[in-house]
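Chemist: This is a predicted model, with the sequence first.
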Amino acid sequence: MFKKSLWVFHLNSGSCNGCDIEVLNIFAPRQDVERFGIKLVASPRHADAIAFTGPITRESLPKVIEAFKAVPEPKIVLAIGSCACGGGIWYDTYAVIGGIKSFYKLLREEYDLEPPITIYIPGCPPKPEAIIYGVALARGLVNQKQRREIYVEEEEIENLQVLFEEAKLMRHFVPGIRVKTNGGSKDEP
């Protein structure tokens, strides 16, 4: 996406500082991401990307919105850590709005803003290598890894259907499973 360099503004929106330490760790001499053209900046006005750490709290929300609006377009959001991705262990507490998706929902409803490109880097805290991979993905230095698709033969699908029926009779919870075959995909109950 960015041809030259990627300047990142780091924003702690309610983190325990575990992810913040890992973010700063990638700029240390051992990982040294500045060699890839990735630089930490002090102002959101100078940034191409904003790195969120922590759940977004009600207390920090006005400043988070202000910083988010200050990053010029086109912007990239890096949601670093489990809390930034989905709210973490505080996702349903009174003081927390939630993760980045809850923040985007609020931006749509209240400010009529559309969410930018977002890269989710889960972990508690994520390893520096995972953060570097996410930032390199945003920078366009690497291609996204492809997830493996598992193909199932027709006989196996029939066996799975029998197992699902038996599980229903036993009144156990059976999650929805999507099975891919060579001929297409089938949704199972």
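Modeler: Done, it's in.
Chemist: contacts and neighbour counts: CA atoms only from here.
Modeler: Fine.
Chemist: In a strand, residue 186, correct?
Modeler: Yes. The secondary structure assignment for residue 186 places it in a strand, going by DSSP: H, G, I helix; E, B strand; the rest coil.
Chemist: That one: neighbouring residues, count only.
Modeler: Other residues near residue 186 number 12, with proximity taken as other C-alpha atoms under 10 Å.
Chemist: Comparison target, given below:
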Amino acid sequence: MLKKLKDIVRKSSIHVCIVNCGGCNGCDVELVALLSPRYDLEQYGIYVHNNPREADVLLVTGAVTEQWRDNLRRIYAKAPEPKIVVAVGNCPQSGDVFAQEGGRVLAPVSDFIPVDAAIPGCPPRPSEILEAVLTVAPGAIAAKGRAQDARKD
């Protein structure tokens, strides 16, 4: 009974996992602002998890460093299908101020894992992050529902 209830709730909500690959944490501050009463992320049925195995959407922030390259691939592999990745801010897209000639920052993140949406800005506004998640996630939710229905048959 409890598993059925969990499946119903999971089918209609979006679960995100924040993956910080390094950087100034400006984007992370904006993501935390989404949890405040002003934006109230949960009113849209979006819940933040620390476990990528429970995530529908991976929100990648910060510039990917050499140390994070393999970790990011492992985290992506742990996320269930369908996997949605949103690159938040300029750092995962270009390395921004951390990208230097011969530096240790590897950009873009799409070189290591597929990216479904990218939100430019340093940092992007919380409303832009929310809009991006609400744009890409419904497709993932629909696909997840079809996969659960197929397993029942």
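Modeler: Looks like it arrived, so ask away. All figures in this text were calculated on a predicted structure; none of them were measured in a lab.
Chemist: residues contacting residue 81 of structure 2?
Modeler: Residue 81 of structure 2 makes contact with 56, 144, according to C-alpha atoms under 8 Å, 6 or more residues apart in numbering.
Chemist: three-state assignment of the aligned residue in structure 1 for it?
Modeler: Aligned by TM-score structural alignment, residue 81 of structure 2 pairs with residue 73 of structure 1. Put simply, residue 73 of structure 1 is coil when judged by three-state DSSP.
Chemist: Can you tell me which residue sits nearest the middle of structure 1?
Modeler: The centroid of structure 1 falls nearest to residue 120 when counting by C-alpha atoms, centre = their mean (1.7 Å).
Chemist: Aligned to that residue, what sits in structure 2?
Modeler: Across the alignment, which pairs residues by TM-score structural alignment, residue 120 of structure 1 is matched by residue 118 of structure 2.
Chemist: Relative to residue 137 of structure 2, how far out is the closest residue in space to its match that isn't next to it in sequence?
Modeler: Spatially, and ignoring its direct neighbours in sequence, residue 118 of structure 2 is nearest to residue 87 (4.6 Å; C-alpha to C-alpha, 6 or more residues apart in numbering). In this view, residue 87 of structure 2 and residue 137 of structure 2 are 14 Å apart by C-alpha to C-alpha, to the nearest Å.
Chemist: Next: residue 98 of structure 2.
Modeler: Summarising the geometry, the distance separating residue 98 of structure 2 from residue 137 of structure 2, computed by C-alpha to C-alpha, is 29 Å.
Chemist: packing partners for the lengthiest helix in structure 2?
Modeler: Once structure 2 is assigned using DSSP state H, the helix that runs over the most residues is helix 126-152. Here helix 126-152 of structure 2 touches helix 2-12, helix 26-33, strand 84-88, strand 117-119, going by 3 or more C-alpha pairs under 8 Å, 6 or more residues apart in numbering; DSSP states H and E.
Chemist: Which one, of these, ends up nearest to residue 46 of structure 2?
Modeler: Closest approach to residue 46 of structure 2 among these is made by helix 2-12 (9.6 Å; C-alpha to C-alpha).
Chemist: Now do the buried residues in the closest one.
Modeler: When neighbours are counted by 16 or more other C-alpha atoms under 10 Å, the buried residues of helix 2-12 of structure 2 are found to be 10, 11.
Chemist: Next: stretch 70-88 of structure 1.
Modeler: By neighbour count, and taking 16+ other C-alpha under 10 Å as the criterion, the buried residues in stretch 70-88 of structure 1 are 71, 75-88.
Chemist: Most widely separated two among those residues?
Modeler: Spatially, the most separated pair among these is 71 and 88, at 25.1 Å (C-alpha to C-alpha).
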